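# Quick one: sequence and predicted model below, then my questions.
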Amino acid sequence: MALPGIDTVVTFPTGDLRATASVVHVAPHGERLAVITERTSIHPVDHAWPDQPADRGVLRRGDREFAVRDAVVAATDGTELHIGDLPVRTGTDGWAFLVAHLIDADAAIAEGDEVEVEADAATRRSLSIGHTACHAASLALNRALAGRWSKAAREDALGSPDFDGIAIASSRIHPEGSVDRYRLNKSLRRAGFDPSGLADGLDALAASVDATLAEWVAADAVVRVERVGEHLTDRRTWVCELPEGSARIPCGGTHAGSLGELGTVRVAFELVDDGGTPVLEMTTTAAPARD
């Protein structure tokens, strides 16, 4: 079977856990087998901005079930398949971008098989809560640091200077939380951000962010993912209807349905050194109510 010429259809942005699809390509990948289906409900880790881990789940063929150990983005120009480590940017013309489900190498599955794909519900929920909490915390952090800017800066979705978007070095989503790292480098200071005294005010900063998050959670702000198409590379946007207005952040991850689902959200800050550059590290933790 020829390599797929169109991006994988993804159903996870709407919250789907299950999808039925045909297997369009199977290829060895290290000690695993990479299975590509025409559509999937499994969220893969993104190679360009790997903030959210992949879903776990299963592929079912008839009465056989194969565990999905990982899921990554693959790309092909029709002649060669690249899995995980891509030679081009996502969305490059002439390339198809695909979700590769990594399963055990001895799995009995082949091109043309009809399968059911199912993401693990508990894993999906915990990562979705973590990702939503991450976005809300970033907006609350921007608000808390707004007074430290002496120059006009790019604004976030709520009109605060976008410290998160300007200073972010890395973001990692964890079950029910996240860790975000911000570089307080010379370029940030030249842009007008003043980090002086920040080290002595981390507890106060956390209290300010926590207070904003508590207000938003109490309002049970509705969250949704908007998309312009159903394929993997089609633009998707996180939208949250906060009391201050509608906040919109480009995002390819999965999310809770409202901030009320996060329960109590807390942040903690630490200043660390990265090769001589101070880095502000924010750890966000959500504690959703248990059924």
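It's in.

# C-alpha from now on. contacts and neighbour counts both.
Noted.

# where does P195 land in three-state SS?
Under DSSP: H, G, I helix; E, B strand; the rest coil, the three-state class of P195 is coil.

# In contact with it: list those residues for me.
Neighbouring residues of P195 by C-alpha atoms under 8 Å, 6 or more residues apart in numbering: R148, L184, R189.

# Give the buried residues for the longest helix belonging to the chain.
Ordering each helix of the chain by length in residues (DSSP state H) puts helix 121-144 first. By neighbour count on 16 or more other C-alpha atoms under 10 Å, the buried set for helix 121-144 is 123-144.

# ok, which stretches of the stretch 51-200 of the chain are strands?
Ranges of strands in the stretch 51-200 of the chain, per DSSP state E, counting those that start in this stretch, are 57-61, 64-68, 70-76, 81-83, 96-104, 114-119, 168-174, 177-183.

# Second structure follows, compare the two:
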Amino acid sequence: MIELSATEILFCHNTWQHTSVVQLIKETDQGTWFVTKETPFHPVSHIWPDHPEDKGTVVINGIKYPVLACQTGAIELATGELYIDKDIPIKRGEAGWVFVVSHLISKKSNIAVENTVELTVDKEYQDALSRGHSAGHIAYLALNKVLHTSYWRKDADRKDELGHHNFNSYAQETSFVTEDQCEDVYRLGKTLRKRGLNSAELMADLSSITEQVNQQITVWLALENEVSIECEGKALTDSRYWIADFGIDGVVKLPCGGTHVSSFKEYQEIKVELKTQGEQELLMLTHSKKRI
């Protein structure tokens, strides 16, 4: 009998194809879920689903099948039971449990525990998500910097990795990555005004702020610096950090579990749009273009 273990993740290491051994299978109405020892697939998080799952295929006994979904799972070691996505009943670090990457395929596939399978990620799609996600980080750091200068009337306790008042941390309601885009929604309520943000002036000056943010992003991209992911371990639940050098502004190291670009050189451009959504919500759309 195969020993169940946490999935070793490979998506941080520029790996898009990998052969691995199946360690668990679960049949559901959706199809067949399977877990391998290692995987190059990035799953969607059950806690903060801002980054979509990878697409791709798996070859089983010489037959190729599409991977229909890829989600975070947790296995109770005592029972061998696999819980997926919102059904996961525990937090990471719980004794007697391991977190895994769960791949969904059709019930028609002939898959068994201890099969050796070949997993292949759709690199083009993953790269587009990576550009969208890294662009979102770059955009919010630029927004923080622009607001820091003129739109806080008192010192905010939270600072971002470049030392600016962390508007993103205080105000972000949702964030969602798609291909070459990131969408962030910010709430400008009473609490934020009490902390010192001049919300009314911010909303009135959106055109000017947008221009300044885009100018800052252009300056940073011109550095053409590398971006790296630092992993504290091989498991899905081990901490991972996005690291980028922003020149005279400093080096950023922030926790992030998604996939990302390897260099600013991968962008032709990044452009931000800021829009109001009612009286107290701000939408930031970050669009990126791949350098050809």
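Looks like it came in fine. This is a predicted model, so every value here is computed, not measured.

# How close are the two chains, by TM-score?
Here the TM-score for the pair of chains, by TM-score structural alignment, normalised by the length of structure 1, is 0.94; 286 aligned residues with a C-alpha RMSD of 1.5 Å.

# Just give me the residue closest to the centre of structure 2.
In structure 2, the residue lying closest to the centroid (C-alpha atoms, centre = their mean) is G258, at 2.9 Å.

# from memory it sits against H133, does it?
Yes: proximity of G258 of structure 2 to H133 meets the contact threshold set by C-alpha atoms under 8 Å, at 7.4 Å.

# anything in contact with each of these two?
Counting by C-alpha under 8 Å, 6+ apart, the contacts common to G258 of structure 2 and H133 are H51.

# Distance of H164 of structure 2 relative to G96 of structure 2?
41 Å (C-alpha to C-alpha, to the nearest Å).

# what about the two, which has more around it?
Each of H164 of structure 2 and G96 has its neighbours counted (other C-alpha atoms under 10 Å); H164 has more, 21 against 10.

# which ones are touching that one?
Neighbours of H164 of structure 2 in contact, by C-alpha under 8 Å, 6+ apart: N144, K145, H148.

# what sits against the aligned partner of P44 of structure 1 in structure 2?
In structure 2, the residue matched to P44 of structure 1 (TM-score structural alignment) is P43. By C-alpha under 8 Å, 6+ apart, P43 of structure 2 lies in contact with P52, E53, D54, C70, Q71, T72, V101, S102.

# Find the nearest non-adjacent residue to the fifth one, please.
Okay, so that is Q71 of structure 2. In space, Q71 of structure 2 comes closest to P43 once its chain neighbours are excluded; the distance is 4.5 Å by C-alpha to C-alpha, 6 or more residues apart in numbering.

# buried sites along stretch 246-253 of structure 1?
Neighbour count says stretch 246-253 of structure 1 has A247, R248, C251, G252, G253 buried, by 16+ other C-alpha under 10 Å.

# Still touching in structure 1? Go through the contacts of H164 of structure 2.
Retained in structure 1 by both residues aligned by TM-score structural alignment, their matches' C-alpha atoms under 8 Å are the following of these: N144, K145, H148.

# closest to K37 of structure 2 among those?
Distance to K37 of structure 2, by C-alpha to C-alpha, is smallest for N144 among the kept ones among the contacts of H164 of structure 2, at 40.5 Å.

# That closest one and Y170 touch, don't they?
No: counting by C-alpha under 8 Å, N144 of structure 2 stays clear of Y170, with 10.6 Å between them.
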